[in-house]
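J.: coordinates only, no sequence provided:
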């Protein structure tokens, strides 16, 4: 059971930690923590960061955690929440979570409009120029947020893409305060989007609920009118995903 306490510390702190830093939250014997961490690395559930000092969940652990959340009866109910939201906003809606390559589309409901933007389930999109990605970046602590942003290749995908570290950090501060993020044709010319975070019971980031559509039908003012619908649906998702 002690292994789960170590994983809980890593999940709560949301950053790589040394065994000694982990033990600051557990107050066990130093030898015990180091032994358990070594065992978890050997079994493939934890791995060291690029500097070889701090521990973080391995790909195996992330896959296991994601599987526990997605391979259950909740999947159909979660999809129905998206169906209901899409019917209300009359646009495509997506449930997106962060992975190392970027934000990944876990579920979506496509609008029936003739003009559509095709981003199928399983697609990865960048953190820095998508509404969902910005909600994730904004959820990080200021220190981790800066580190993350500075590590990104801020390519100007469109003329509207924010590709300055300081400008993006300024926007992310606003996202954190207002509780939603926008994509103003930053990832795809002719498409705008809005996203809100989906949080766990402790207020920690899990994913994002987003809607997008073409500028032929939407503008930044009208898309923000759907914030309350998105927030309500995101709360429903949180209750469902983390229900006992």
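T.: Arrived safely, thanks for sending. Given the structure is predicted, the values throughout are model-derived calculations rather than measurements. Numbering: from 1, shown residues only.
J.: for the rest of this, base every contact and every neighbour count on C-alpha atoms.
T.: Noted.
J.: residue 170 falls within a helix, correct?
T.: Yes. Under DSSP: H, G, I helix; E, B strand; the rest coil, residue 170 falls within a helix.
J.: which residue ranges of this structure form strands?
T.: When assigned using DSSP state E, the strands of the chain occupy the ranges 46-48, 55-57, 92-99, 102-109, 124-125, 181-184, 191-199, 205-214.
J.: what packs against the last one?
T.: For strand 205-214, the elements it packs on are strand 92-99, helix 131-139, strand 191-199, helix 227-241, judged by 3 or more Cα pairs under 8 Å, 6 or more residues apart in numbering; DSSP states H and E.
J.: same deal with the second one?
T.: With contacts defined as 3+ Cα pairs under 8 Å, 6+ apart, the packing partners of strand 55-57 are strand 46-48.
J.: buried stuff in the strand it packs on?
T.: Within strand 46-48, the residues that count as buried by 16 or more other Cα atoms under 10 Å are 46, 47, 48.
J.: returning to what we had before: let's have the strands of the chain in CSV, adding distance to residue 142.
T.: Shown next, in CSV, are these (distance: least, Cα to Cα, whole Å):
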stretch, distance to residue 142
strand 46-48, 23
strand 55-57, 19
strand 92-99, 18
strand 102-109, 19
strand 124-125, 23
strand 181-184, 17
strand 191-199, 17
strand 205-214, 15
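J.: included below, for side-by-side comparison, is a second structure:
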């Protein structure tokens, strides 16, 4: 296994005052690694001493939060974390509220459907529906994606109040993923203005070549975004204009249903 670069957020770096916060720092680093990291990679990435990191890893493995691969000497997220995540999503999240609406929408639309929320100013995919014919793409439930170049991300950003929007934009990396990626704040803000005007967002091959989508924000009773829904396809199959014409009416109904159900079930 080759060396990899691990990183942690400034917020995480500042919170190392208790064993729990140290354990969470380790879990975050393992979860965000591109591939299961070795001890030395974690040691180089985290502001923890060798002894402290050994103790944390040993305890997290013992508790089932991490798994240690004895052959490759790497660490990965354990089933206990996955069970906790599944329980949280199934009982108290937008995913549970939206399940029936997504199923109904999937029966009407032969394309990939995503449900996402903003998490730490990035996109967290929380549910997905695949058609019988589907294409490989980045997104999957539990995966984090950029907000500035995805349909669901821009849909949610477009509905944020200015103070929150400014904070979210500062958190974007603005890396160029394709020739169409918005790579600075002005480009993104111009696009968000267009989204507010037309009422829906696009991903026009901005995150992945050939992948296109139409997205709508899901709003709470105060008009703030609690999530977003998108229908995703490929330029080999259709166009954005055709997707809007064909799918937007059913998407609008689904988003309204999810919003109303979330207000009741989650009190948002």
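T.: Arrived safely, thanks for sending. Nothing here was measured: the structure is a model prediction, and the numbers come from that model.
J.: redo the buried residues of strand 46-48 of structure 1 as TSV? Include distance to residue 55 of structure 1.
T.: Converted to TSV, the buried residues of strand 46-48 of structure 1 look like this (distance: Cα to Cα, whole Å):
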residue	distance to residue 55 of structure 1
46	6
47	6
48	5
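J.: for the residues you listed, which one is nearest residue 243 of structure 1?
T.: Nearest to residue 243 of structure 1 out of the buried residues of strand 46-48 of structure 1 is residue 46 (Cα to Cα; 26.7 Å).
J.: list the contacts for the closest one?
T.: Going by Cα atoms under 8 Å, 6 or more residues apart in numbering, residue 46 of structure 1 touches 37, 40, 55, 56, 57, 58, 61.
J.: show me what stretch 146-163 of structure 1 is in contact with.
T.: Stretch 146-163 of structure 1 has contacts (Cα under 8 Å, 6+ apart) with 128-129, 137, 164-165, 168-169, 184-189.
J.: and these, which are buried?
T.: 128, 129, 137, 168, 169, 184, 185, 186, 187, 188.
J.: closest one of those residues to residue 215 of structure 1?
T.: Using Cα to Cα, residue 185 is the member of those that lies nearest residue 215 of structure 1, at 8.5 Å.
J.: counterpart of that closest one in structure 2?
T.: Matched to structure 2 by TM-score structural alignment, residue 185 of structure 1 sits across from residue 205.
J.: pretty sure that match is touching residue 211, no?
T.: Yes. When contacts are counted by Cα atoms under 8 Å, residue 205 of structure 2 is listed as touching residue 211 (5.2 Å).
J.: overlap in contacts, the two.
T.: Overlap of the contact sets of residue 205 of structure 2 and residue 211 (by Cα under 8 Å, 6+ apart) is empty.
J.: before we move on, the earlier item: for residue 226 of structure 1, state which of the contacts of stretch 146-163 of structure 1 is nearest.
T.: Comparing the contacts of stretch 146-163 of structure 1 against residue 226 of structure 1 with Cα to Cα places residue 184 closest, at 15.4 Å.
J.: for that closest one, what are its contacts?
T.: Contacts for residue 184 of structure 1 (Cα under 8 Å, 6+ apart) come out as 160, 191, 192, 193, 220.
J.: surely the third one and residue 210 touch.
T.: No. No contact is recorded between residue 192 of structure 1 and residue 210 when judged using Cα under 8 Å, the distance being 10.6 Å.
J.: need the helices and strands packed on strand 205-214 of structure 1 in a markdown table with distance to residue 83 of structure 1, can you?
T.: A markdown table is the format used below for these (distance: least, Cα to Cα, whole Å):
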| stretch | distance to residue 83 of structure 1 |
| --- | --- |
| strand 92-99 | 8 |
| helix 131-139 | 18 |
| strand 191-199 | 16 |
| helix 227-241 | 10 |
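J.: looking at the ones you listed, which is nearest to residue 68 of structure 1?
T.: If you check each of those against residue 68 of structure 1 by Cα to Cα, helix 227-241 wins as the nearest, at 10.4 Å.
J.: quick revisit: neighbour-wise, give me the winner out of the contacts of residue 184 of structure 1.
T.: Ranked by neighbour count (other Cα atoms under 10 Å), the contacts of residue 184 of structure 1 have residue 193 at the top, with 27 neighbours.
J.: how about that residue, what does it touch?
T.: Neighbouring residues of residue 193 of structure 1 by Cα under 8 Å, 6+ apart: 130, 131, 182, 183, 184, 210, 211, 212, 213, 223.
J.: let's see it at 10 Å
T.: 92-93, 130-132, 181-187, 210-215, 218-220, 223-224 (Cα atoms under 10 Å, 6 or more residues apart in numbering).
J.: put the buried members of these into a PyMOL selection.
T.: Remark: buried members of the contacts of residue 193 of structure 1, expressed as a PyMOL selection using 16+ other Cα under 10 Å:
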select buried, resi 92+93+130+131+132+181+182+183+184+185+186+187+210+211+212+213+214+218+223+224
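J.: I'd assumed residue 106 was in contact with residue 69 of structure 1.
T.: No. Contact between residue 69 of structure 1 and residue 106 fails when scored by Cα atoms under 10 Å: they sit 11.4 Å apart.
J.: with neighbour numbers in mind, choose between these two.
T.: Set side by side, residue 69 of structure 1 and residue 106 show more neighbours around residue 106, with 17 against 13, by other Cα under 10 Å.
J.: the more buried one -> structure 2?
T.: Using TM-score structural alignment as the criterion, residue 106 of structure 1 maps onto residue 126 of structure 2.
J.: list the contacts of that match.
T.: Residue 126 of structure 2 sits next to 89, 93-96, 114-117, 139-144, 227 when contact means Cα under 10 Å, 6+ apart.
J.: picking up where we left off before, who touches both of residue 192 and residue 210 of structure 1?
T.: Taking Cα under 10 Å, 6+ apart as the criterion, residue 192 of structure 1 and residue 210 both touch 130, 131, 182.
J.: how about the second one, what's its match in structure 2?
T.: Using TM-score structural alignment as the criterion, residue 131 of structure 1 maps onto residue 151 of structure 2.
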